[in-house]
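Q: Following is a predicted model, sequence given first.
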Amino acid sequence: MKYFLIGLTFVVSLLLIVVVVGQESKQAGMGTAIGGGTENAAGGRTRGKDAVLSKFTVVFGTMFAVLCLVLGRYMNTF
């Protein structure tokens, strides 16, 4: 059971990393301070791919937190 939970936590953490990296930046970043291009950052709700990735981020983040708490309790570390 312990190794299954550790493996599941590992897979969820990798998926969380992929989903977060896959999202587009909502801020201009350092490139514009140095003289980068001008981007039109339209505020408001995210659409399309970013909306789906945002929802997956919440789901995987919650799963990761719950799995870490369960593993901590199961292994008597807190």
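A: Perfect, thanks for sending it. The shown structure was predicted, so the numbers you read here are calculated from the model rather than taken from an experiment.
Q: all contacts plus neighbour counts: C-alpha atoms, from now on.
A: Will do.
Q: ok, now which ones touch Leu67?
A: Leu67 is in contact with Leu5, Thr9, counting by C-alpha atoms under 8 Å, 6 or more residues apart in numbering.
Q: Who are the contact partners of Leu15?
A: So Leu15 contacts Phe60 (C-alpha under 8 Å, 6+ apart).
Q: next up, a second structure to put side by side with the first:
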Amino acid sequence: MYQTLMTAIIIVSVLLIFIVVIQPSKNNAASNLTGGAEALFGKNKKARGFEAVLNKMTIILGFIFMVLALLLAKLSS
């Protein structure tokens, strides 16, 4: 059981890293240097299409990762 969960958490970790890396950037570097006020005042756009799928996959994989980590901690104690 422990080895199966360990394998699952490794697979989920790699998938989570891959999904986060392929997500497009939300802002540019110039915005970070100047304070990024436009991100606070009305320039928030909802993700659509492929970006929305990536956001949902990140949330789901993050939840699965946390559950697996808690199960592994419970089994190891």
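A: Received it, and whenever you're ready, just let me know what you need. Note that the structure is predicted; figures quoted are calculated from it, not measured.
Q: Now the TM-score, please.
A: The TM-score (TM-score structural alignment, normalised by the length of structure 2) is 0.80; 68 aligned residues with a C-alpha RMSD of 1.8 Å.
Q: Near Leu16 of structure 2, how many other residues are there?
A: For Leu16 of structure 2, the count of nearby residues is 19 (other C-alpha atoms under 10 Å).
Q: what sits against it?
A: Counting by C-alpha under 8 Å, 6+ apart, Leu16 of structure 2 has contacts Thr58, Leu61, Gly62.
Q: just the helices in structure 1 please.
A: Assigned by DSSP state H, structure 1 shows helices spanning 2-22, 30-34, 49-74.
Q: can you tell me how far Val67 of structure 2 sits from Leu54 of structure 2?
A: From Val67 of structure 2 across to Leu54 of structure 2, the span is 20 Å (C-alpha to C-alpha, to the nearest Å).
Q: Name the residue closest to the centre of structure 2, please.
A: For structure 2, the residue sitting closest to the mean C-alpha position, by C-alpha atoms, centre = their mean, is Thr58 at 3.7 Å.
Q: Surely it touches Ile22?
A: No. Between Thr58 of structure 2 and Ile22 there is no contact under C-alpha atoms under 8 Å: 10.9 Å.
Q: what sits up against the helix or strand encompassing Ser31 of structure 2?
A: Assigned by DSSP states H and E, Ser31 of structure 2 belongs to helix 29-34. For helix 29-34 of structure 2, the surrounding residues in contact (C-alpha under 8 Å, 6+ apart) are Ala37.
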